[in-house]
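# coords below, sequence missing:
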């Protein structure tokens, strides 16, 4: 049975097991031995797939971040989202109202995923704390920065894609908008984890969508026809 899995398939299995452990009992429970036992494989298999525990943990965190952001973008990977404004299809509904509707749908999906599996978001919070406390020589040291980089990358590509789809632009301020939006999203989610008030969380989503939309302007007709 073990030999039937490719190394990529085995890595996915081990990452899943590590994430399950972290969600059930916290980050401190994720050791190479515990993951091997969870997966029903030898320690050697884990070491063959990952150079170190830090490498396994980094892959686990990237998976957790990706799951939340994929829900945000309603795609399965970064490669599924183009975001090329010049090649965008603007044959559908355009304008501020359509932009707001797309944002609302995406952010509502984020909240839905958190509500379905709050333990996974707790893993992200815990991993950030672990990273911030880690010495600079530790593999965990860069985890928090990596999480932020992943989120910003997804966010920039998403904003570019929906701007292209709705013929709206932020005129070069996309990075500032994305960073502010992510900070507000993270705060909203952590607040929800405390009070579990769905209505207030959705109110926060509506306010954020309004804020992002208000900072966008229509693409000039000449620019659209040139595409």
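Ah, there it is. Only a predicted model underlies this, so the values are computations on that prediction, with no experimental measurement involved.

# drop to CA atoms for contacts and neighbour counts, all remaining ones
OK.

# Could you check the helix or strand where residue 59 lies and say which residues are buried?
Applying DSSP states H and E as the criterion places residue 59 in helix 53-73. By neighbour count with 16 or more other C-alpha atoms under 10 Å, helix 53-73 contains the buried residues 53-54, 56-73.

# buried stuff in stretch 108-122?
In stretch 108-122, counting by 16+ other C-alpha under 10 Å, buried: 108-115, 118-122.

# hmm, back to that, measure how the very next helix or strand once past the helix holding residue 59 sits relative to helix 53-73, angle-wise.
Following helix 53-73 in sequence order, the next helix or strand is helix 96-116 (DSSP H and E). Between helix 96-116 and helix 53-73, the angle comes out at 140 degrees (axes from the mean of the first three to the mean of the last three C-alpha atoms, to 10 degrees).

# Please state the offset of helix 96-116 from the chain centre?
How far helix 96-116 lies from its chain's middle: 14 Å, per C-alpha atoms, centre = their mean, to the nearest Å.

# Below is an additional structure, to be compared with the one above:
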């Protein structure tokens, strides 16, 4: 087997874990099945990850990175702020529709972490990562240049968006109603765009003219 840098090997095993867990479930996925999925020996797995917690944290971060990349690309400046926001949501939603098993896995990871003693911090880490991701995206949309400000604090809006998309994604996975989800995304896009307002530039004051004697 050709030697591979540790970081690359960890990515390989993490992607294999995501595939195995999405197919078989978190509880039924073993280190041996992940190694087999990646085509490596069990000793290679244990060299890359010293605990199941480390593996699950890598899985959570990697799943988030999967859709974060496409969303960042989608929210490049467009004709209007609403179009920029809507494009970001649409990119996320296209990812949900294309990879539903992966998004379903995120809920299973939360439940698994909350039920396993000593793993609770992974569920907190998962949702803190969601909020941090949205905070970064909000800064890209509203803080990319001068002239805009939010009417609510960034952390508050980030938490709201994380909760909204988390609930909407689960709703879609259960009901499969893509049209209803699209209508909700349109409504949220309008709401978010309305929370960002333009700031008029402050014109410098004219210098005081001394009276002519």
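Yes, it's here. Because the structure is predicted, anything quoted here is derived from the model rather than measured.

# ok, back up a step: average offset of the helix holding residue 59 of structure 1 relative to structure 2?
If you overlay the two and look at helix 53-73 of structure 1, the average distance to its match in structure 2 is 1.7 Å (mean C-alpha distance after the TM-score superposition for structure 1).

# right, and residue 20 of structure 2 touches residue 34 too?
Yes: taking C-alpha atoms under 8 Å as the definition, residue 20 of structure 2 is a contact partner of residue 34 at 6.5 Å.

# In terms of helices and strands, where is residue 187 of structure 2?
Per DSSP H and E: helix 178-194 holds residue 187 of structure 2.

# matching residues in structure 2 for the helix holding residue 59 of structure 1?
Matched against structure 2 by TM-score structural alignment, helix 53-73 of structure 1 falls on residues 52-72.

# who's in contact with that stretch?
When contacts are defined by C-alpha atoms under 8 Å, 6 or more residues apart in numbering, stretch 52-72 of structure 2 is touched by residues 14-15, 17-18, 49, 87-89, 91-92, 95, 102, 106, 109, 119, 122, 126, 129-130, 133, 137.

# Let's check: the centremost residue of structure 2 is which one?
Nearest to the mean C-alpha position of structure 2, by C-alpha atoms, centre = their mean, lies residue 64 at 4.4 Å.

# how much space between that one and residue 107 of structure 2?
Separation of residue 64 of structure 2 from residue 107 of structure 2 (C-alpha to C-alpha, to the nearest Å): 13 Å.

# Next, the buried residues of stretch 198-214 of structure 1.
201, 202, 204, 205, 206, 208, 209, 210, 212, 213.

# Can you check which part of structure 2 that stretch sits on?
Stretch 198-214 of structure 1 covers residues 178-194 of structure 2 once aligned (TM-score structural alignment).

# Mean deviation, that stretch versus structure 1?
With mean C-alpha distance after the TM-score superposition for structure 1, stretch 178-194 of structure 2 averages 0.9 Å from its match.

# Which position in structure 2 pairs with residue 116 of structure 1?
So, by TM-score structural alignment, residue 116 of structure 1 is matched to residue 98.

# Relative to residue 173 of structure 2, how far out is that match?
The value you get for residue 98 of structure 2 to residue 173 of structure 2, if C-alpha to C-alpha is used, is 12 Å.

# which residue sits closest to residue 151 of structure 1, ignoring its sequence neighbours?
Residue nearest to residue 151 of structure 1 in three dimensions, not counting chain neighbours: residue 69, with 7.0 Å by C-alpha to C-alpha, 6 or more residues apart in numbering.
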